[in-house]
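# Have a look at this fold, sequence not included:
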């Protein structure tokens, strides 16, 4: 059984049948339990639920499970139906792509706050005490570890439970990675709380870039272990892969074993670099210098560019003579006005690094070609690059 992290930390309180009630509050992102809770069931209208949720009142569901799902969809439709007057105001408010990005994140955060007001009970054995509720035991077991009867019952948002179950399906089926070879030995199975490698262009860049002379490779921030696996499949005899997240390390361990490359890869819990030097050091840091709003967003948002700048600052010390550092980075942040190309190049120079080459790839994900997608101008212009760096 892989190592898991329990999100149980606080207690939710409410009144039911004139009696005070309480249960453990489950929140992966560490959000506090709602202060105001009312009971809701199949008789609760979507308009009433929406009004209460917008006011900050949570609804603890006591009706049919499938009706709860329908109510959540109805709440989402009400949020997404922006009044015309607000749509006319948006372009003025968003004076630049950076402004548009911040407004978009604010809107997404507000959307999440409202939708997370619909709560579900979960028994200590991971069963859901509602009519027509699905069996989520396997998904909860994979996400949180063995059920603990002593922990008692708990409450979770319906959206978070949906995340648990959908991630379990991804973990069960896996994601095909062409760079790892032919099926079925080319699948990565992401665990709950570990970012999935859905942007394949950066993996292809690592699979195609010319390898430096044989030696040890470091994979910094390994996540699912996909890049360490690609390097191992390319013939790198020894890879040291690091990550700070125990879930990521457990996920990488399972994937590397399933792919048959575990003997070539050593996993370490470390902040950026392991001890020693390597002839190849690979890092795919979060691409956007902004504050994460939840644990899973740490794979996308790198507040103040901490991981990027930390990697560049340490690279010179950890590279063996003649070695290369591969930085995989999208220029999405540049198009948003959150970082400039000049700032990136200056960081290379400041840390005693020179650019040997740069390999580019255009994203192929649906949002890159969807003119209606948020921040489309930046997404359409985005390029993902593998910078081959060496000591100057």
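Sure thing, it's come through. Nothing here was measured: the structure is a model prediction, and the numbers come from that model. Numbering: from 1, shown residues only.
# Please count neighbours and contacts with C-alpha atoms only from this point.
OK.
# which residue ranges form the strands in the stretch 201-350 of the chain?
Taking DSSP state E, counting those that start in this stretch as the criterion, the stretch 201-350 of the chain carries its strands at 216-220, 238-243, 265-269, 278-283, 319-330.
# tilt between the third one and strand 238-243?
In terms of direction (axes from the mean of the first three to the mean of the last three C-alpha atoms, to 10 degrees), strand 265-269 departs from strand 238-243 by 30 degrees.
# What helices and strands are in contact with strand 265-269?
helix 226-233, strand 238-243, helix 246-259 (3 or more C-alpha pairs under 8 Å, 6 or more residues apart in numbering; DSSP states H and E).
# In addition, the following structure is provided for comparison:
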């Protein structure tokens, strides 16, 4: 979350006011804040937001949602291609350039839409007309409140969405018969909605006679759960993130696999060696724009390279390391075509085999996605590695 800073504004009677500023994306508090309500024209609100002015909502909550939709429409209109630009669009930019342009557009969009602000009481209630009950969603995302605060409506909607996903969970075919067979991701923890990488861990041949395994960077705990469901008696699951550790423990308990899996805080490897070590690091070597994006982006491939560099020392003789990676970074020009295999060799490892899967998520079929070409060519692989 953002540092313990406060947002300042002037009340309608001219008196000064302030509240704690919350931002999971670590966005600085707006320096200028104006009070807005149901009478504020959308065009005026859009102009102010583009100028970097925070719009603290004081009217009906549902009308704030309508205003956010109106701001979104104006953003979409400005982002639409101009007439006569069709020929330019027929010549797509280099994949890496397309990726960076796409992220810049998303950051610009987030900055403007994030200017519409909502006040909260210390107990996570919203002091606005027709405000929904969001206490549980905010408690899951922020923890217990200590004082009144302000956050963006856009972030609040993210908290609500994460809360609903957490309640519903994601069905995992490999976990059928284990409790509900679902993984419930906490706010800020990557949800296993892309099932192909989970299926690869379910399908890969286990080393003969294996009784112990390690899941490095467990996140929601899904891969540790799959390994446990395959009969591995003792699994150590590691992570550095407090939310991930709590999420994994909760999921494993719900699936009745917590006696097989020990969840611990660790930077990559736990002490000692194991005959099987599994890791599904973030797939894209780019800088996260918020703490939540660390599940997707691995700056300079630090986690990936750290796993490869330390794997040999933590494997028992004859043991295997399973690296689950997408080659989307190669298709986007973010990593060289032979770079990963070079790191594997440099770490004193050899490739015993590789299982591949095509992604099944909807964006693969979306030709309007600016990264469609790269996504359509993407392959997710489980690399079976051993000491050379």
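Structure received. Just so it is clear, the structure is predicted and the values come from calculations on it, not from any experiment.
# Of all the strands of the stretch 201-350 of structure 1, which one is nearest residue 51 of structure 1?
Closest of the strands of the stretch 201-350 of structure 1 to residue 51 of structure 1 is strand 319-330, at 39.9 Å (criterion: C-alpha to C-alpha).
# Give me the contacts around the closest one.
Outside of strand 319-330 of structure 1, the residues within contact range by C-alpha atoms under 8 Å, 6 or more residues apart in numbering are 202, 212-213, 277-287, 315, 382-391.
# In helices, which of these fall?
202, 315 (DSSP state H).
# how close does the equivalent of residue 262 of structure 1 over in structure 2 sit to residue 301 of structure 2?
Using TM-score structural alignment, the partner of residue 262 of structure 1 in structure 2 is residue 258. For residue 258 of structure 2, the distance to residue 301 of structure 2 (C-alpha to C-alpha, to the nearest Å) stands at 31 Å.
# Equivalent analysis for residue 54 of structure 2, please.
Spatial separation of residue 54 of structure 2 from residue 301 of structure 2 under the definition C-alpha to C-alpha is 35 Å.
# again, but for residue 382 of structure 2
Going from residue 382 of structure 2 to residue 301 of structure 2 by C-alpha to C-alpha gives 17 Å.
# returning to that earlier point: now for the nearest residue to the match of residue 262 of structure 1 once chain neighbours are set aside, how many residues are close by?
By the measure of C-alpha to C-alpha, 6 or more residues apart in numbering, the closest residue to residue 258 of structure 2 outside its immediate chain neighbours is residue 252, 4.9 Å from it. Residue 252 of structure 2 is surrounded by 25 other residues when neighbours are defined as other C-alpha atoms under 10 Å.
# Could you do the one 4 residues further on as well?
Other residues lying near residue 256 of structure 2 total 15 when counted by other C-alpha under 10 Å.
# again with residue 40 of structure 1
19.
# Alignment lookup: it to structure 2.
Counting by TM-score structural alignment, residue 40 of structure 1 lines up with residue 36 in structure 2.
# Its match touches residue 55, doesn't it?
Yes - taking C-alpha atoms under 8 Å as the contact criterion, residue 36 of structure 2 and residue 55 are neighbours in contact, 6.0 Å apart.
# roughly how far apart are residue 362 of structure 2 and residue 375 of structure 2?
Between residue 362 of structure 2 and residue 375 of structure 2 the computed distance is 10 Å (C-alpha to C-alpha).
# circling back: specify which residue of residue 382 and residue 301 of structure 2 has the higher count of neighbours.
With other C-alpha under 10 Å as the criterion, residue 382 of structure 2 and residue 301 differ in neighbour count, and residue 382 comes out ahead with 25 against 19.
# show me the contacts for that one.
By C-alpha under 8 Å, 6+ apart, residue 382 of structure 2 lies in contact with 197, 200-201, 204, 322-325, 354-356.
# Tell me which two in these are the farthest apart.
Between all members of the contacts of residue 382 of structure 2, the farthest pair (by C-alpha to C-alpha) comes out as 204 and 325, at 14.1 Å.
# Looking only at neighbour counts, state which of these two leads.
Under the neighbour definition other C-alpha under 10 Å, residue 204 of structure 2 and residue 325 were set side by side, and residue 325 has more, 22 against 15.
# Just tell me what the more buried one corresponds to in structure 1.
Residue 325 of structure 2 is assigned residue 329 in structure 1 as its aligned equivalent, the criterion being TM-score structural alignment.
# ditto for residue 307 of structure 2
For residue 307 of structure 2, the aligned residue in structure 1 is residue 311 (criterion: TM-score structural alignment).
# Figure out how far stretch 377-386 of structure 2 is from the centre of its chain.
Offset of stretch 377-386 of structure 2 from its chain centre (C-alpha atoms, centre = their mean, to the nearest Å): 21 Å.
# List the buried residues in that stretch.
Using 16 or more other C-alpha atoms under 10 Å as the test for burial, stretch 377-386 of structure 2 gives 378-386.
# which one of those residues is nearest residue 135 of structure 2?
When the buried residues of stretch 377-386 of structure 2 are compared for distance to residue 135 of structure 2 (C-alpha to C-alpha), residue 380 comes out closest, at 38.3 Å.
# Identify the residues contacting the closest one.
Going by C-alpha under 8 Å, 6+ apart, residue 380 of structure 2 touches 196-197, 324-327, 356-359.
# Can you find the partner of it in structure 1?
Alignment note: residue 380 of structure 2 maps to residue 384 in structure 1; criterion TM-score structural alignment.
# Tell me how many other residues crowd the closest residue to that match other than its chain neighbours.
Nearest residue to residue 384 of structure 1, sequence neighbours excluded (C-alpha to C-alpha, 6+ apart): residue 330, at 4.1 Å. For residue 330 of structure 1, the tally of surrounding residues (other C-alpha under 10 Å) stands at 23.
# what's the single longest helix in structure 1?
Longest among the helix segments of structure 1 by residue count, using DSSP H, is helix 97-115.
# Which part of structure 2 matches it?
With the alignment judged by TM-score structural alignment, the segment of structure 2 matched to helix 97-115 of structure 1 spans residues 95-113.
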